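1. this is a predicted model, with the sequence first.
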Amino acid sequence: MFQKRPFIALAALLFIHILAHIDRNMLLGFSPQVIADLGLSNAQYGFLVGAVWVLSFGVMAVFLGTLADRFSRTRVIAGGLLVWSACTAASGFAQNFEQMAAARFLVSSGEAALVPAAVAMLGELFSEKRRGTAIGVFFMGIPAGIGFSFLLAGTFGATHGWRSTFQMLGVVGVLIAVSLAFVKEERKSAGAQQRGAPFFTQVRSALRVLGGNPALLAVIGGFVLVHMVFAGLSFAQLWLVRERGFDAANIARTIGMLQLIFGTLGSVAGGVMGDRLARRMPGGHVGFMVLLVAICGPLMIAYRFAPPSSALFYVGMCAGFFLPLALYGPTNTVILSQAPVHMRATISGFSMLLINVFAITIGNLAVGMISDRLARSGTSAPLTFALLGTDVLAIMSALCFLVAARIGPRTDTAPGQAGPVASQHHA
């Protein structure tokens, strides 16, 4: 069905991605009510929105990626959607921390099915000439889902409460999952040699591919580094209130609005411009990625020192929202072009695992620990210096992309065809 209607497939995947991020971030929108109703401590709440997510999402992204390479990707997505939606509804019935933790663990486990399978599907449905655009549109689901989760909490949730909101979202997701399970996927390459292997064999083969392709490793390494921006974003409101003098409520609305606008703009512009400019630039898509970091990086650094009333301050803030989302289209295009067809979802799952472990988990922990230590030593602006560290690490992604551009194949020399690595068949 989707092979003949790729844009319908893209629209459906975008809608499911938005729903995923609404379900994921709804806990943030209702944080005061949930903490009060369940009697949570700040540490318990932090576990629910942080560690419990990474513990399941990262590992399950690899496992479900191998399933998506081996079986029907639409049904893998449908299965994941069914699990996370049912457990989103279950979250609305939770009576204590343990029940909420179990529900959120399974929500993240189910959501881990979506990105690896969807990215692999889009890589097949769209030629390399349009692939970055399609993937960029799909990743609009991140800022849109975050924005809609807060909007829904402030409208429907304000009237009906957090429990009814979670239950309603769960029912909607279950209905979509059941419908999607009946959608037949017809792959272009349906032969057995184009299907993934059982889990452990698939993982070993994928690791051999990554170990034998330094350019692909460099791209994934740079993609992980640029996600240090999200570690900085976790502390953005705290920094702006404590060290830059903003009112908490006003700056929260500003952050939400600008992230929604410039995150969405980044997703679309990065994909579209990457596809158009890559054919004219040295290094193709990777060269375009270097250009994005080179433009946004200095603005992000200047933002830390600019007066809050200046235009440069807000330009730098918006650059931080724009950059990581703008890289999703071109980066995933490169990964797909260099990954074997039957390992695309698996390798996409590996990248999700590395991002969640190193950038999200370790990054957030490092910012907190470093800022605490600087504060104890008497530093006047501890969060400023800690967040500068995340900015510098994100900018260092350009070095990884430069390495990949120098040693790897271009991704735009033969539109619609997989790169040299992608054409190989590994047992």
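-> Perfect, I can see it now. Predicted model only: the values in this text are computed from it and were never measured.
2. contacts and neighbour counts: CA atoms only from here.
-> OK.
3. which residues touch the most centrally placed residue in the chain?
-> Geometric centre of the chain, nearest residue: I142, 6.8 Å, by CA atoms, centre = their mean. Taking CA atoms under 8 Å, 6 or more residues apart in numbering as the criterion, I142 is in contact with H17, I18, H21, G263.
4. at 7 Å instead, please
-> I18, H21 (CA atoms under 7 Å, 6 or more residues apart in numbering).
5. return the distance of the helix or strand that contains it from the chain's centre.
-> Using DSSP states H and E, I142 maps to helix 141-154. Relative to its chain's centre, helix 141-154 lies at 15 Å (CA atoms, centre = their mean, to the nearest Å).
6. list the buried residues of that helix.
-> Of all the residues in helix 141-154, those buried under the rule 16 or more other CA atoms under 10 Å are 141-153.
7. ok, now stretch 10-24?
-> Buried-residue list, stretch 10-24, by 16+ other CA under 10 Å: 10, 13-24.
8. which among those residues gets closest to G196?
-> L13 (21.9 Å; CA to CA).
9. comparison target, given below:
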Amino acid sequence: MTASMDSVAAEAPPTTPRATRGGWFTVTMLAVVVMLAQIDRGIISLMVEPMKRDLGLTDTQISLLIGIAFTFFYVIVGPPVARIADRGFRKSVVASSLAIWSAATALCGLAQNFWQLALGRAVIGGAESASSPASMSMIADVIPRDKLPRAYAIYTAGFAAGGSLALILGGLLMGAFAHFEPVHVPGIGLIRNWQLVFMILGLPGLIVAGLIVLTVPEPQRRGGSRPQGYPLGEVFRFIAANRGMHLPLLAAVLLNSFQNFGAAAWIPAFYERTYGWGPAKAGPWLGIVGLVTSLIGLFIGAHIAEWLGKRRDDANLIVMCLTYAFAIPFNVVQPLMPTPELAIIVGAIGAFIAVMGGGAYNSSLQVATPNAMRGQINAMYLFVIAAIGGALGPLLIALVTDFVAGSEADLRYVLMGFRLVMAPLSTLLVWLAIRPYGRAVRARIEEGE
């Protein structure tokens, strides 16, 4: 047994929570928070063509706004705030970060150039980095282990709903403001229709932040008595002791995030460039279809993970691996479809299959990690997903489109190539992590968590 595991063994005996109404209310509110995060993060993808036109931006500059401008401060802020969350201030971290990124989203509507938008995106990224690690740690303390896949399916539904609502609401608002004439505001500049969308969608988060403060309690930690959390060095020692699980799993989610963030950033532009569907038409269609298929897939996947979890300790990663594998052919061929309707149908099937592993993935990190270390472990994975994948996924697609394909119309082939190269590799890496993950789960059970 390693030194880090010895320290975990010294923690107090666990108390297993019941799935009370209060617990499920906490999960639901945290799902609303992450939904708002995805709306505020993702709405910019629907504005690619209007921003390029009105601000004179290139594809590469757009990719920097979507990626690096957001993720740089995500990297800077996330780890230290996760340490604060592990010391028992999780609810406060969630509420304050929500208020900050919501205000920053609204202020993006005042931006007049690339650098002002980049500043707004930086504040959004820094604030959002703090929320998810604290939220996922809270969920593991209010819901029993055997129901965690369902709880994280609800939480992950917030991701799916937010991404879809960004397209639906953004598209509807762009349609409603289609004939809005730019207005000159003294001291600021021109305010255009797409900027109004930023302002409108940023404001609800301020209300929800207040509700979090008033209605969601700070959960009592389960299975541990480390009120100061774990220092970073001990976290790294724990990861090293379980590197058979963490190294391939981190690599897998990184490759998957390249695909997902890259596709999310450029799919609206793909529909406009390939089929002539602008934001007002593509947004609602993509959003509604994505929302329905994702929600159904998440809860079917959670049910499978809970059923298999009664029989196997490594059930979560088995489900994740299978969903990665079966989604590959649909995601690869989607950009090659001859009509937008077929592209939406094929993409919906791929998304339905892929998202079935969402609840299982989030559950896997919690059940294989000591309680007072979860915030920092979650932050590490979110750093890989959002900071590295979120920055480089959109950028790599833009660079290949600009400098290799050489034509905006070839975006469809770039999207296809990304999936074809990265999806099989990420599936293989998850498969390599399955057996070490099972051992890690059994170790946590033996230690009383």
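-> Thanks, I have it. As the structure is a computational prediction, the values presented were derived from the model and not from experiment.
10. before we move on, back to that, reformat the buried residues of stretch 10-24 of the first structure as TSV; add distance to A218 of the first structure and secondary structure.
-> Putting the buried residues of stretch 10-24 of the first structure into TSV (distance: CA to CA, whole Å; DSSP: H, G, I helix; E, B strand; the rest coil) gives the following:
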residue	distance to A218 of the first structure	secondary structure
L10	28	helix
L13	28	helix
L14	28	helix
F15	31	helix
I16	30	helix
H17	27	helix
I18	29	helix
L19	32	helix
A20	29	helix
H21	28	helix
I22	32	helix
D23	32	helix
R24	29	helix
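11. the residue sitting furthest away from the middle of the first structure: what secondary structure?
-> Within the first structure, the residue lying farthest from the chain centre (CA atoms, centre = their mean) is G378, at 35.9 Å. For G378 of the first structure, the assignment made with DSSP: H, G, I helix; E, B strand; the rest coil gives coil.
12. next, count neighbours for R208 of the first structure.
-> Using other CA atoms under 10 Å, R208 of the first structure has 12 neighbouring residues.
13. distance of it from G58 of the first structure?
-> According to CA to CA, to the nearest Å, R208 of the first structure and G58 of the first structure sit 20 Å apart.
14. same deal with T331 of the first structure?
-> Separation of T331 of the first structure from G58 of the first structure (CA to CA): 19 Å.
15. neighbour count: the two, which is higher?
-> T331 (26 against 22).
16. please pull up the equivalent of that one in the second structure.
-> In the second structure, the residue equivalent to T331 of the first structure is Y361, according to TM-score structural alignment.
17. any idea how far its match is from K91 of the second structure?
-> 23 Å.
18. average offset between stretch 422-435 of the second structure and the first structure?
-> For stretch 422-435 of the second structure, the mean deviation from the first structure after alignment is 2.1 Å (mean CA distance after the TM-score superposition for the first structure).
19. so after the helix holding I142 of the first structure, what's the next helix or strand?
-> Assigned by DSSP H and E, the successor of helix 141-154 of the first structure is helix 156-180.
20. angle of that next one against helix 141-154?
-> Angle, helix 156-180 of the first structure to helix 141-154, by axes from the mean of the first three to the mean of the last three CA atoms, to 10 degrees: 130 degrees.
21. about what we covered before: and the residue nearest to the centre of the first structure, what's its match in the second structure?
-> That one, I142 of the first structure, aligns with F159 by TM-score structural alignment.
22. ok, its match to M35 of the second structure distance?
-> Look at F159 of the second structure and M35 of the second structure: by CA to CA, they are 5 Å apart.
23. L190 of the second structure too?
-> Separation of L190 of the second structure from M35 of the second structure (CA to CA) stands at 30 Å.
24. cool, and I43 of the second structure?
-> When distance is defined by CA to CA, I43 of the second structure is 12 Å away from M35 of the second structure.
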